[in-house]
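[1] Structural data only, the sequence is not supplied:
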């Protein structure tokens, strides 16, 4: 028997975005907040690159979901399966229905390993791994250590993905380790990028080109992984400029899968027709739906012209909460998100660049007296220790 429950605010998704918004709403006095999230575990995903590079343990990145749900928030341990913004309802996989006054969409995105033929069957064995999954990041480090020569391929898919710098960060960490082992000269390192440049922001792109060149990495622009034969250890690479395909033998393949909105959302009324990946349509400044003023979206699922990062969510969450409260009082939505995002780009085992910029790709540094366009040890410490602490103790509590 199905039931219908009503809440003032329903938040779909208990990841970074969902919990951050829930915590801020509770701090602002909103008493009836429900959070829809099926997972019993919560992950700090930005650290998975370091797990794959042998610089952190996977166990450091996971905590029980129940301990992170803000006090006073109703945790609905189910999976959302449908949304009807006209009737203000969310349907759960079990058949129950949630009615809402305001809806926050923050379910994140999904990893489409099956979109590359052979990848889903190969990942986790025969030298194929991906730091984009908790169970696979430790495998990446195991495979890196096994390579003493041959070819290592690192890929990035086309389309918006979470943490656009992660596909190349693991290439730098692997190359740095191989160099320290004295075997880098015996390894052909290939970095496949679907884009025409190594990074979207031109200032940091110039620095990263130098980093890649310093390791002798063969950067192939406008190229993609289109097929994997795990048993034969062969990767098929598509050259987007010529349209030609090449089969390359590999000893290590770190593959970042294509990504998209959750399947149940792709064809929903909330999906942006302009997004071939099914991401949700909201105003890029207010994060409110143009068609349904009671609906907001943020985080990876929102179709925004900026990189999908936790740092972006840190700036989006207070905008969503301020504008939700304004809408409840029939006031103008004055809070604005300027597209700020941050990419902590690890370039070696103890060095990092911190790329911060907005919608216009204008640098927006948080540390005015520090040159963050230079790989630095202090920025590495921020990545390894400072940002995780800020995440667990600050963001998820609605404090930063």
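    Sure thing, it's come through. These numbers were taken from a predicted model, which means no experiment stands behind them.
[2] C-alpha only now, for contacts and for neighbours.
    Noted.
[3] neighbours of residue 50, just the number please.
    Using other CA atoms under 10 Å as the criterion, residue 50 is surrounded by 24 other residues.
[4] in a helix, that's where it is, yeah?
    Yes. Assessed by DSSP: H, G, I helix; E, B strand; the rest coil, residue 50 belongs to a helix.
[5] my guess is it meets residue 56, correct?
    Yes. The criterion here is CA atoms under 8 Å, and residue 50 meets it with residue 56 at 5.4 Å.
[6] what's near enough to touch residue 127?
    143, 233, 251, 252, 253 (CA atoms under 8 Å, 6 or more residues apart in numbering).
[7] where's the helix or strand containing residue 98 relative to the chain centroid, distance-wise?
    Taking DSSP states H and E as the definition, residue 98 sits inside strand 97-105. With CA atoms, centre = their mean, to the nearest Å as the basis, strand 97-105 stands 24 Å off its chain's centre.
[8] What residues of the host helix or strand of residue 237 count as buried?
    Residue 237 belongs to strand 234-239 when assigned by DSSP H and E. Judged by neighbour count (16 or more other CA atoms under 10 Å), strand 234-239 contains these buried residues: 234, 235, 236, 237, 238, 239.
[9] Below is structure B, check it against A:
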């Protein structure tokens, strides 16, 4: 089923070209000479070793999508020498593509690039792990002995995966038939388990915690269904989706479309089922029934995809930056911390009540830049984040339902078509255009989400 007609496809194609052209023109205006702006080898970095106290006007904690994006934006605002990014990892990964890696549609090497190549040129890279944050004294401490003070702090530390909260994991991944698209170490195990599937239950889980990219557990399920059909094994497979949630998807418009898909493809959905144990040696998964405390059910599996419980960065605990659940406590409209006026947050580590996705980071980044600009001038923030986020729900190897919505769970669609329909064009955007937009737009601080283009395509009415 394809939900976009030929005329709309041409419209979307032209729009995509407009976006690309806009990015190109922005880059041309911002660079001081293309060799310097785009060079990978012209960074000034520091790493390792015990150093004396350092001070920067802006310190960014985390080198993921939010941290690199804000580093690039702040560099252009106040100069590279005034910005530092604290990040220990040598590699930076575009994680949304791991859905396709787990299904054999992309290779893992396509998802990663050296961190050195994405740190904004000239920005100080402190290659260390954050050990302690002291917001009262505007100071950050790292595991390599750095004591860094700041005027303004941007927290972009992401979230933590907790496989260990499921009994039998992570050691269970040493056995075959089990994988997870949520970590670099386990994503290829998903593809191996799918390739080696013979007959039986293929089970996909969703934990009883907030997660990043809440649609991803379903995406690999639909792709597995498609793969098993293509290889003639679907008749021997029982595909089961066990989710802790009381709904299939949080936005009704897209949930209704997904229910039609699971029914037509004979996929079993069990709501309010939470994975608590994996007996990998016996190929058994134990799920608790959240509506009947104390009751659990054992499922045998031929393939198991695990979405792990997730939580806030441990370093926030005890820092007075966190809310009651441990997430960074920020104003949901301005992204400024609710207690410390010179602290800001972006991305998965925050308590923003929206889905944790790279698309959300893009929209947040433009608002956050404006907020920081106003705060630096002693003015009140005047731009608000509406909770925009996006989840390209991959439903096969060539179709996607592009879910876009706001804080209220209301669709906030970019294109003038019904995006709850499966679309080949949207799959092309997910698999080919969005990675390019990520590396060359978002991480360069040039892409703040599709808001302006949405108004253009809806003739200013949205």
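    The structure has been received and is ready for your questions. What you see is a predicted model, and the numbers here were worked out from it, not measured in a lab.
[10] Give the aligned range of the strand holding residue 237 of the first structure in the second structure.
    Counting by TM-score structural alignment, strand 234-239 of the first structure lines up with residues 284-289 of the second structure.
[11] what residue of the first structure takes the place of residue 111 of the second structure?
    Aligned partner of residue 111 of the second structure by TM-score structural alignment: residue 61.
[12] next one: residue 204 of the second structure
    Match for residue 204 of the second structure (TM-score structural alignment): residue 154.
[13] just checking, that match is part of a strand?
    Yes. With three-state DSSP as the criterion, residue 154 of the first structure is part of a strand.
[14] in the stretch 101-250 of the second structure, which spans are helices?
    With helices called from DSSP state H, counting those that start in this stretch, the stretch 101-250 of the second structure shows them at 115-118, 187-195, 216-230.
[15] closest to residue 82 of the second structure out of those?
    Taking CA to CA, helix 115-118 is the member of the helices of the stretch 101-250 of the second structure nearest to residue 82 of the second structure, at 17.6 Å.
[16] Counting neighbours, what do you get for residue 133 of the first structure?
    13.
[17] which residue sits closest to it, ignoring its sequence neighbours?
    Excluding the flanking residues, the one nearest residue 133 of the first structure by CA to CA, 6 or more residues apart in numbering is residue 48, at 7.9 Å.
[18] Tell me who's in contact with whichever residue in the second structure pairs up with the one you found.
    Aligning on TM-score structural alignment places residue 48 of the first structure opposite residue 98 in the second structure. Residue 98 of the second structure makes contact with 106, 108, 111, 181, 182, 187, according to CA under 8 Å, 6+ apart.
[19] and which of the buried residues of strand 234-239 of the first structure is nearest to residue 197 of the first structure?
    Ranked by distance to residue 197 of the first structure (CA to CA), the buried residues of strand 234-239 of the first structure are led by residue 239 at 14.4 Å.
[20] Check the gap between the closest residue to that closest one other than its chain neighbours and residue 178 of the first structure for me.
    Excluding its sequence neighbours, the residue lying closest to residue 239 of the first structure (CA to CA, 6+ apart) is residue 223, at 4.6 Å. To residue 178 of the first structure, residue 223 of the first structure is 25 Å away according to CA to CA, to the nearest Å.
[21] Give the aligned range of whichever strand or helix holds residue 321 of the first structure in the second structure.
    Residue 321 of the first structure is located in helix 310-328, with elements delineated by DSSP H and E. Aligned by TM-score structural alignment, helix 310-328 of the first structure corresponds to residues 358-376 of the second structure.
[22] hmm, back to that, mean shift between the helix holding residue 321 of the first structure and the second structure?
    In this overlay with the second structure, the average offset of helix 310-328 of the first structure from its partner residues is 0.7 Å by mean CA distance after the TM-score superposition for the first structure.
[23] in the second structure, what residues pair with the helix or strand that that helix is followed by?
    Sequence-wise, the next helix or strand downstream of helix 310-328 of the first structure (DSSP H and E) is strand 341-348. Strand 341-348 of the first structure corresponds to residues 389-396 in the second structure, going by TM-score structural alignment.
[24] contacting residues around that stretch?
    Counting by CA under 8 Å, 6+ apart, 213-216, 218-220, 222-223, 226, 354-357, 359-360, 363, 400-406, 422, 426-427, 430 sit against stretch 389-396 of the second structure.
[25] what about residue 183 of the first structure, distance to residue 148 of the first structure?
    Residue 183 of the first structure sits 6 Å away from residue 148 of the first structure, going by CA to CA.
[26] actually residue 124 of the first structure, not the one I wrote
    Relative to residue 148 of the first structure, and taking CA to CA, residue 124 of the first structure is found at 19 Å.
[27] Compare the two (neighbour count), which wins?
    residue 124 (19 against 16).
[28] which residues touch that one?
    130, 136, 139.
[29] Apart from its chain neighbours, what residue comes closest to the aligned partner of the last one in the second structure?
    In the second structure, the residue paired with residue 139 of the first structure according to TM-score structural alignment is residue 189. Take residue 189 of the second structure and drop its neighbours on the chain: the residue closest to it by CA to CA, 6+ apart is residue 179, 4.7 Å away.
[30] counterpart of the one you found in the first structure?
    In the first structure, residue 179 of the second structure lands on residue 129 (TM-score structural alignment).
[31] Double-check that match against residue 142; I have them as touching.
    No. Between residue 129 of the first structure and residue 142 there is no contact under CA under 8 Å: 9.6 Å.
[32] The two: which is more packed in?
    Higher neighbour count among residue 129 of the first structure and residue 142: residue 129, with 29 against 16, using other CA under 10 Å.
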